[in-house]
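Participant: Quick one, structure for this:
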Amino acid sequence: MTWEVLSMIGTIAFAISGAIVAMEEEYDIFGVYILGIVTAFGGGAIRNLLIGVPVSALWEQGLFFQIALLSITAVFLFPNNLLRHWQKWGNLFDAIGLSAFAIQGAMYAEKMHHPLSAVIVAAVLTGIGGGIIRDLLAKRKPIVLRAEIYAVWAILAGFMIGLEIATESWQLYTLFVVVTVLRVLSYTFDWKLPSRSLEVSQTIHNQKQIGG
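Facilitator: Reported below is the predicted structural model:
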């Protein structure tokens, strides 16, 4: 029951984030619903394909779809009121969703006796897959892959479950709290992974054109 509540929070957070991005890009109401639903359930759909769970299993989550649709509708009808609260609590709800979804994705793969690599991939795809699809549909660079430490915490969840370090209920709940806190700390203190950009000077570019 507790996991279902946490998953509901994650579903609401991801659905709202998808709807907000769609409205920022000035999509119509159809686009708002599509982006909201894809953000909430896209990662789980891809995970199911990769680990051998029928994609149709998603349709068994009727209550979660209803919650997502209600959340999207609320954002569309009352954007100004909800956005004020979202700016204050959105990151926390998103962290809860990331943690709950990543752990559940890893548990799906572990129960099917997949290897560690598959468990980690399942955790990552469930936790961040929807956000990546959302950004790609909105023609944005996926935020979860460049701006902040995000996917790393999903990898941590998959690693702990894949190695069977966290198996008991209390261990899974502890892992959930740890991943959530780490995500909150990472955006609070603006933690970032090392990155490097490649800049090609105009001179080199011109030389290639001349040489070509």
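Participant: can we go C-alpha only for contacts and neighbour counts from here?
Facilitator: Noted.
Participant: could you pull out the strands for the chain?
Facilitator: Here the chain has no strands by DSSP state E.
Participant: Spell out for me which residue occupies the centre of it.
Facilitator: Ile128 (2.7 Å; CA atoms, centre = their mean).
Participant: to compare against the first, here's another:
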Amino acid sequence: MTFDVLNVIGTIAFAISGAIIAMKEDFDILGVQVLGFTTAFGGGTVRNLLIGIPIENIWAQGNLFVVVFLTIIVIFLVPDRWWIQYWNKWGIFFDALGLASFAIQGAFTAVQFGAPLSAVLVAATLTGSGGGMIRDIFAGRKPMIFREEIYALWATLGGLMIGLGLIRGPWMTAALFVAIVALRMLSVHFKWRLPRHAIS
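Facilitator: As a prediction, this is how the structure comes out:
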């Protein structure tokens, strides 16, 4: 039940993130909806395709689709001044919740389907951060996960621990969840970045 709630929170947070970027890029209402849905469900969809989960499983989340649709409509209609200040303050935290919950769910889903370790890593990474990557590509931006503070790596490491069988039971799963959220927030606070080598 806890992870179902976190799944809803993460999905809504990612949908809002996609909608905000779409509005910043001056998309119309259809574009805002497409980008919001892509951010919320894109990672899970790609994961299912890669590890052989029936793609129609995505459509089983009917109620969540309705919630995301209505949330994006509200974000589109409410004036910026009413919500943007709160999103700027809490958006990264909710995004971290989504990253952690989706990465863990993606990894466990792959394990349940008997996928090899490499597929578990891909499932965790894509479920946690794939939607944001697709969002940035659709918006004509360089993917944030490759140039900002460490993001996708925490999802990958979480998937590695699950794939190696180091995470067993609800308490260890909860501890992993907290660790991913904490590491993501510390990355933002201290501006941790992976090494880069720019060529001029």
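Participant: Might one say that Gly132 of structure 2 is in contact with Thr39?
Facilitator: Yes: judged on CA atoms under 8 Å, Gly132 of structure 2 makes contact with Thr39 at a distance of 5.2 Å.
Participant: Which neighbours do these two have in common?
Facilitator: Taking CA atoms under 8 Å, 6 or more residues apart in numbering as the contact rule, Gly132 of structure 2 and Thr39 both touch 14, 18.
Participant: so how far is Lys141 of structure 1 from Ala166 of structure 1?
Facilitator: Counting by CA to CA, to the nearest Å, the gap from Ala166 of structure 1 to Lys141 of structure 1 is 33 Å.
Participant: Between those two, point out the one with more neighbours.
Facilitator: Applying other CA atoms under 10 Å to Ala166 of structure 1 and Lys141 shows that Ala166 carries more neighbours, namely 18 against 14.
Participant: Check which residues of the helix ranked longest in structure 2 are buried.
Facilitator: What stands out as the longest helix in structure 2, according to DSSP state H, is helix 80-112. Residues of helix 80-112 of structure 2 classed as buried: 87, 91-111 (neighbour count, 16 or more other CA atoms under 10 Å).
Participant: cool, and stretch 163-178 of structure 1?
Facilitator: Those would be 166, 172-173, 175-178, for stretch 163-178 of structure 1 by 16+ other CA under 10 Å.
Participant: What of stretch 185-203 of structure 1?
Facilitator: Neighbour-count burial for stretch 185-203 of structure 1, counted by 16+ other CA under 10 Å, picks out 186-187.
Participant: go on, stretch 133-150 of structure 1?
Facilitator: The neighbour-count check on stretch 133-150 of structure 1 (16+ other CA under 10 Å) flags 133-135, 137-138, 142-144, 148-150 as buried.
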